Structures are given as C-alpha cells and as structure tokens.
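> Sequence and predicted model, in that order:
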Amino acid sequence: MAKLLTLPKLSVVMKEGTVINWYFKEGDLIKNGDILYDVEAGKMGGSAESEEEGILLKILVNVGDKAKCGQAVAIIGEEREDFTELIPKEEEQEEKEKKRTTVTVIGGGPGGYVAAIRAAQLGAEVTVIEKSHVGGTCLNEGCIPTKALLHSAEVYENAKNGADIGIIAQPVLDFTKVMERKNAVVKRLVDGIHALLKANGVNIIEGEGSFVDRTTVKVKTAYGEREIVSDKYIIATGSVPSTVPIKGIDSPQCIDSTGALSLEKCPESMVVIGGGVIGVEMATAYSSFGTKVTIVEMLPRLLMNMDEDMTAVAVKAIEKNGAEIMTSTKVVSVDNMGKKAVVTVEKDGVKEQIEAEKVLVCIGRIPNTDSLNLEAAGIECERRAIKVNDYMETNVRNIYAIGDCTGGTMLAHVASAQGEKAAENAMGNDSRYDSKTNPSCVYTNPEMASVGYTEEQAKKEGISYTAGVFSLGGNGKSVIMNGDEGFVKIIAHSRSKKVLGMQIVGPRATDMIAEGALALSVNAGIEDIINTIHAHPTVSEAVREAALAADGRAIHG
C-alpha cells in the first residue's frame, strides 16, 4: 500500500527545512535505510533516511522547496500502484507555488553574484540586475586584471634577474601581449560566472536599477524601462573611485585604476597619487615593467593599515625597482603640458615639480549608491553608505545590502562573505557576518597579508600580548625562491595563548594568511598551530615557527 514519506525533525528546534538535493528519482527502488535527500534548516543540515521499502512513486517537495516538519515530501509504494488520493489538492500546490520567495540582487559583482547563487540554492527565484559586466569592479577592472598585470611583471622581473640562479636571458616586454593576456583571463572568469548563474537558474537583466518603493525597482535597459516586484532585495552596487579637489586633476594625462589597466603602451614615467593598496600595487607592476614611478602620499608612510615593519620590506623592494616614494607630501596641482603633465607637490612648505607621462589617481573609493533612489524605499544612509547590521539588514525589513556600498572594508572577499549571509537571511535563516576572520592582502613583491590584530593595534588597545616573529631567512623554501627578506608574525594573548592576529611578508603570503584566519575562526591557540605538522620544504613552515617563537621555543629562529 502506498505511503507518505514526511520531513523528519532533525533537531528539537527545527520547524521546517529546505530540500537541497534528491538522491533518487521517481520510479527508483528505495530500500530501508537509503539516504533519500539532503535538507537544510537554518545553520544546520542533514540527510533523510527511508524507513520504508518500495518504488518512489512521486516527489512532492522538489529541490529548493521548503516543507514543515511532518509534511509529506514523497510517496512510496508498489510499482504501478494508484496513489492519486495521497497527492495534495491542486489548490494547495498552487498556494505553495505562490509562496516561492523572489529575490532580486542589484549588482552582479563578487558580492552580488555569490548572493544570487546562494539564494537560488535555498530555493528562491532570483534575478540579478547588472548594468555592465557580471563580476563587478573586482573581476573586470580591479582585483583580477591587476593581479594578472602583477603576475606578468613578476615573471618579467624574475627573467631579468635570473643570472644568480643560472638563467641568462634578455627578456623583451611586449606590453600589448601583457594586456591581451589580462583581457583573456578576465573574459574566461566572466564567462565562468555567467555559466554558474545559468546553472543555478538565476535570471540576469542588463540594466541599472533604482527603487520605486520598498518592493518595486525600476530597471533602465537598452530597450527601455521595466519594473520588477520582489519579496526581498539585496543591494550590491559596489563603489566608484573617489575624486579630489586638486587643480588640473581632470587633465588628459590623469587616469584612475581602470585607466591604468587599459593603457595601449607602457608609459615611460608615472606619478601615483596615493600610497594605499591600489597605488602601491600599480607602482609595483609598472616599476617592474620599467616605468619611472613616483608615489606621492600625504600620510607619513605607505599602507597605514599595515604595521611599519611590514611596509618597510615592501618599500625597500619598490625602491629597488627605481621607484621614488614621497611621504608627508601633498599634491598642489597638475598642469597639462601636452604629451606630459607637470605635477606640483609640497612638503614642509617646499614645492617641487615632477614631470610624468601619466598621473595615476588612487585616493580611495566611495559607495556607489547615488542612482539607487534609496529615499523612495526609505533606506537609511550615512555619507552615501547604506547602514546595515551584522545580518546585512537595512532599516527596511525586506532589503539587505552588502559589500562596498555599505562603506565598510572594501574588499571582494568581504562582499562575497556578506553576500552569502544576506542570501541566507533573506531566505529566513539567522546568519551573522563576523569580520574578525577577514584578511587584508597587498600583492606587492614580496606579498603582504594580515588578519586579526596587528602588533600596533594590540599596543594601542592595551592588550596583553606576546609576538612570535620568524624571519624567512631561516625558511628553506623562501631562500630557494629568493624571498628571504620577509617574516611571519603571530600575535597571541600573553596568558591564554589564543591567536589574536597574524602578519606575513614574503612569498605566498596572500595564500598562507588563510591559516591565520582559520585560527581566529576556531579560537585556536598557538599550541594548535604547533601541533599541526607543516610540510617541508614549504613557506608555510614559517607559520609554525612563528607560533613556536611566540612560546619562546623556535627551532630554526
């Protein structure tokens, strides 16, 4: 006789769940104990086992659909058995279809497309509104093309300086090929995101969205305007380059980071205004290509968010490539002199003029929210930044915001992490974003990476800490790679020995920092790192050595 299979209660607090995968299809033979499907409920998940044997006659709850505990999810019985009386009434099915949550994501960058995929996984009907290209600034005009440029620069630099490892060469820079490869990398990854969105059933609308009210968005497309009504919205519009009131900053020689990634030829000279991450990375790439680079920074040193002992290593490497660094210096004006510009700077009341073919302006970014008409939806902002809590909720119940448009840490991986949380919460879960595991990375040569407390921050906050430092001069793999000028530093609480932060300068720093983030995530102590065997020879061994140093027992330091 045909029987109903119901959704089990996986925990005492579980009331409903979302089916995320079926292991059988209708007509398959089911045995007692077979895993039928996976279900997700809030932050937990599990699998449902069959307590019956027979043919799977009908699936009542499909992948992505929600069901209450005890609700029928399938019918099992004998082959060709009549089970029509067990099927829910048609009107109940129609009502169920009506309740499928619609989620619209405004912006298809690293936060937006991740949010869209996660919402689709949880059963939402998802639409992404993107005015340009999926992947956003990061993939098209930021992280990825910059790192492609830096990789070419590193290979070129290694080829030029390969004599000490037995590689005698006279490399020739083909800047056109460098840009072609950069574009090919970007296209491949953009195509990949399109494929992911399609595979997850996400609808993409090319256009610019703005709110009409809290449930309606108007989209301007190449074919006119249309309106979308949605249950939930996730705003992921990113950021745009800041502007600065400098005389002549609109001169034709002035470019922003997007312009620096689309030059037709490598400039002979370049002034970089701003010594933050973008400015320093661009200076690293172009100085390696042979451009005479001058970095002008108003603050006392570059990369003020990093400890000074870290930035000192990077500054030494940049200057070794012939770049000049001017700190505590402000830009007074930029004058158009035809093929070149003259940049007037001032330090301690003394003015100086620098001639350059290009002037790269990298003075930060601001939230991209001006065109959203946020007032129509009643969304609160502060200086263009959308106000959100740790659950990525705005003050409007059904609207979430993530990434750069919230004015927080403007990094792609932050936007992606927040995108997952926003999607989960939009679908009725309770997911909190925790920033403590968020790493900061600078792709200089050598690389720099930091997560959690730096030593300077720990001192400033009066935290009782111990610092374990291990020089990469004592690490075999780093010596092999000519990357022995860096170090790994671990900040730990002096009493509990819990890891508070980690900083790395050297080869593969941006890859290795994930170990520090994991340590913070699980509240690990230095003993946990010490007790973890690290492969030899690898740069990652230096992490364990730094943990040993924090406990006063470094082996190789």
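Ah, there it is. Numbering: from 1, shown residues only.

> switch to C-alpha atoms for all contacts and neighbour counts from now on
OK.

> just to confirm, which helix or strand has Ala116 in it?
Using DSSP states H and E, Ala116 falls within helix 112-121.

> tell me what that helix is packed against?
Helices and strands touching helix 112-121, by 3 or more CA pairs under 8 Å, 6 or more residues apart in numbering; DSSP states H and E, are strand 102-106, strand 125-130, helix 175-199, strand 232-235, helix 412-426.

> what angle sits between that helix and helix 175-199?
For helix 112-121 against helix 175-199, the angle by axes from the mean of the first three to the mean of the last three CA atoms, to 10 degrees is 20 degrees.

> then this one, side by side with the first:
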Amino acid sequence: MATYEADVVVLGAGPGGYVAAIRAGQLAKEHGGSVICIEREYLGGTCLNWGCIPSKAMIAHAERYQHVLHAKEMGILINGTVDYDFEQMQARKNKIVQTLRGGIGMLFKKNGVQSIEGTGKLIDPHTIEVTRPDGSKDLVRGKNIILATGSSVMKINIPGLEGENVWTSDDAVNAPFVPDSMLILGAGAVGVEFSFVFNALGGHVTVVEMMPHILPTFDEEIAKEAERALSKQGIQFITGSTLKSAERVGDRWRCYVETPNGIQQFDVQVVLIGVGRKPNVDGIGLETVGIQMNKRYVAVDESMRTNIPHIYAIGDITGIAPLAHVASMQGIVAAENCFGAARRMDYRAVPNVVYTVPEVAGVGLTEQQAREQGYEVRIGKFQPRILGRAMAVGERDGLVKVVADAKYGQILGVHICCSHASDLLQEAVLAIKLEATLDELVDTIHPHPTMVEALMEAFHDAAGHCIHKA
C-alpha cells in the first residue's frame, strides 16, 4: 500500500473537480505545494462523458439533419434522398468526448496535477483510501480536501417497467439506434433535449411531465413558448400527468399514463427515464469523519467549506445549483480558499440553458419569483420573429422576457426562448452581476442585424418605449 501526500486532494474529476484541481495546481506553482486528483473512471465526469458534451453533439447532428431536410425553403436544391448514418453520428460524438478527455489529462500535466485512478473514501479528516481498479489500495493524505463526487442518474420504480429498452440519460447518449417511438418521463432539461434529438431524427416522441408545464424551473411564459415551438415540430407533451405502470407486449412497452382526462395508453419501443439525478454521497466516508449534511446533500458555506474547515465540497453533492458551470466556479472558489484566499460564491446570476431548437435560457428571478419576493416589477417582452436577422436565417420562433424592479429599474431576471438564446443570455448575466439598470441597458448600442436585438427591444419595452413592437 503506497501513501501519497499533497497540499490539496480533489476527489472527483468532473467539471467541478478537474477545474478545482487545475486552479489548485496553478496556485501550487505560485506558492509551493502539490495537488492530487482522484477519479474512479473518466476525466471530465458525467458532464463530459455522459451529459453536457455528448448530448450537445447529438443535438447538433439532429439540428444539422433538419437544416438539410428543409434546405429547399432557402432555395437550396439537394438531388437524391436525404438520410443520416446514426452509427457515424455516434462515432463523431465519441471522438469529441475522447479529445476533450485527453485535453484534461494534458492540462493536469501542464499544471502539475497528479492524477490517481480509483475509488476514494475518507477514512479520517486528512486521509482518503483509494481502491484501484485491480483491487489494490493506496492512501492519499491532504492538508486540504475538496469533495467533488458529482451525481448519478436517478431510477424510479414504475410497476412493470424493467428490462430491455428502458433507458436512462446515460443510455440515451450511447443509444445503439433511433427508436421509432419513445416515451420520455420528465420534461426538465434532460427529457426535453432528448425529445428534440429523437424527434428530429424521425422517432415519434411523447413526453410525460407531472408539473403543469414543461421546464418547470423556468419562467412559465417562456416554458410555454418552448412547448409551443417544440410541439410544432411533432413532439407530444402531456403535462400534469404521471406514468403509473407499464407492461411488455411483444417488442413494445405498453405505458399507462394518468392524465387530467383519465388513463391514456401508449405503445412505444423505448422508455427513457429523465426525471433527475441523485448526489454521489454514499460510500465516500462522510459519516466516518462527521461531515454535516443538509438532507441528502453535503452542507457548505459560501466559501464551499463543510463543517470541517479544511474539507470543501462542490458541485452536485451540495445540491445548490446542479449545473456544470456552477460546479466549475465553486471549484475555483474552493481551490483559492485552500491557499488562503477569502472567496465566496455569488449565486445571483446563475445562467441556465436548455439546448433545444429553439434554445431556452434564463438567469435571475422569474416574474413569479420577483413578485413573491415583494418586488413591484416592470416586464418587457419581444418576439424575435420580426427581426431582420431572424427572418434572414429562418429562425423566427420565440420570446424574450425581461423582469426589472419598477422603482430603480434594476434587472432582476431575463428569460429567453429563441435561436442562440445561450449566447444572448450572457449580456443578461453580466447585467444582473453588475446590478445594471434599464436606463443603462437601453442606452447601450447593440449591433444590427443580430438576434441580440430581441434582448435590446425587450429592455426598451420594459422601459416603456420599444421601437419595433407593433
């Protein structure tokens, strides 16, 4: 049994852990010290290997296929049959993942981070026992420890639903075929993104959501706009409903869905469970060292410290905002605090994006949240369909909505459903971060012709003088 020692030990190499390790490595070079990162499987964690990156590659494939199918609308004539090679699509996706995974390894070497492969668990406040893939064990001791073990797909018990062609999101990114029919349980980001992919590639997709509208964490008006746009593409959404049971009938799943109008039956080739994730907190020794929990999550302060000052926790195991980019920022904060900084997390301006076509994005308070918190609000709205750029590129669906404080004009939230919403959103993120007001934003020149003019017009609308709103 070998023993390793470091100033910072990171458990987990997902988007929180690997970023924390690299930032700690940079600081170790400046101040002296060493960094070790322990990962049981692949560098990059869920986001890179089974989540963010492979799913976005699949979305890009589906979107490009749809562009070609509808090329005639732009005067582009294609002779012959338009088809796709799903195996080649998946191979391209895998190559992207492998390239990025290798890139993390190169960054580790550049920044002096030692990578150890194995499954780790705390055995005392400064020591992690690592079980290697061959079963051997090593000890890794750290002055500071950052826990970044992430989350896993959550499986729920549906009576009768067990066996072949019952997929999780992990299965879906490695799908061996495009189902001719699919029922997706859950209309959050995961369910809605995969509904776009498999519908665009020719499958018949039904999405079941227990809440009154899809994307329940987003502004309701924007979520309804997304539902309208995606329904127009052929996706069937059944909201306010639950999957009660299923049975195998031939090579199909017969699903019984309880809806406001009674039980409906759907016969599908594949059922995809996309209802959420659970934190990876079991088996990592939290109870051994007395880490305080907040229900099923690790409790942390704004510095990302647990109740044990030299042990930090970041990412999905904290339950604060289960997003890759939040985990990365938490990792930077934790790493810098390991070297004596006094960094604190600021969650006022956390961007959230769903990468369908059109995209859905939001930051800050929804209209409902702002009113519940006692704000008197001013709302600005604009539909990008009348923009010259939207017409030119043929992407006219959507709505942009601004929520501002009526008294001072401070931007409280921005919510977008349109082409390139993920790019448009960053102006809003900065506006909230810097406590910008409507007066400042309407006095800012935006480029023409662009999609970002939809955001500009929504700011003007909230201020009471939108130029191009009929």
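The structure has been received and is ready for your questions. Please read these numbers as outputs of a predicted model, since none were measured by experiment.

> Any chance of the helices and strands packed on helix 112-121 of the first structure in JSON lines with mean neighbour count and distance to Val315 of the first structure as columns?
Formatted as JSON lines, these follow (neighbours: other CA atoms under 10 Å; distance: least, CA to CA, whole Å):
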{"stretch": "strand 102-106", "mean neighbour count": "27", "distance to Val315 of the first structure": "39"}
{"stretch": "strand 125-130", "mean neighbour count": "25", "distance to Val315 of the first structure": "38"}
{"stretch": "helix 175-199", "mean neighbour count": "15", "distance to Val315 of the first structure": "25"}
{"stretch": "strand 232-235", "mean neighbour count": "26", "distance to Val315 of the first structure": "38"}
{"stretch": "helix 412-426", "mean neighbour count": "25", "distance to Val315 of the first structure": "25"}
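
> and for the helix holding Ala116 of the first structure, what span of the second structure is it aligned with?
Using TM-score structural alignment, the residues of the second structure aligned to helix 112-121 of the first structure are 17-26.

> I'd like to know which of the helices and strands packed on helix 112-121 of the first structure lies nearest to Ala356 of the first structure.
helix 175-199 (18.9 Å; CA to CA).

> what comes into contact with that closest one?
Contact with helix 175-199 of the first structure is made by 113, 116-117, 133-135, 139-140, 144-145, 148-149, 152, 203, 261-262, 264-266, as judged by CA atoms under 8 Å, 6 or more residues apart in numbering.

> Following superposition onto the second structure, what is the mean distance for that helix?
In the superposition with the second structure, the average deviation recorded for helix 175-199 of the first structure is 1.0 Å (mean CA distance after the TM-score superposition for the first structure).

> in the next helix or strand after that helix, what counts as buried?
Sequence order places strand 203-206 as the next helix or strand after helix 175-199 of the first structure, per DSSP H and E. Neighbour-count burial for strand 203-206 of the first structure, with 16 or more other CA atoms under 10 Å as criterion, is recorded at 204-206.

> Kindly report the same for stretch 230-243 of the second structure.
230, 234-239, 241-243.

> thinking again about what came up before, ok, which of the helices and strands packed on helix 112-121 of the first structure comes nearest Gly486 of the first structure?
helix 412-426 (24.7 Å).

> okay, and the helix or strand just after that closest one goes to which residues in the second structure?
Sequence order places strand 440-442 as the next helix or strand after helix 412-426 of the first structure, per DSSP H and E. Aligned using TM-score structural alignment, strand 440-442 of the first structure spans residues 352-354 in the second structure.
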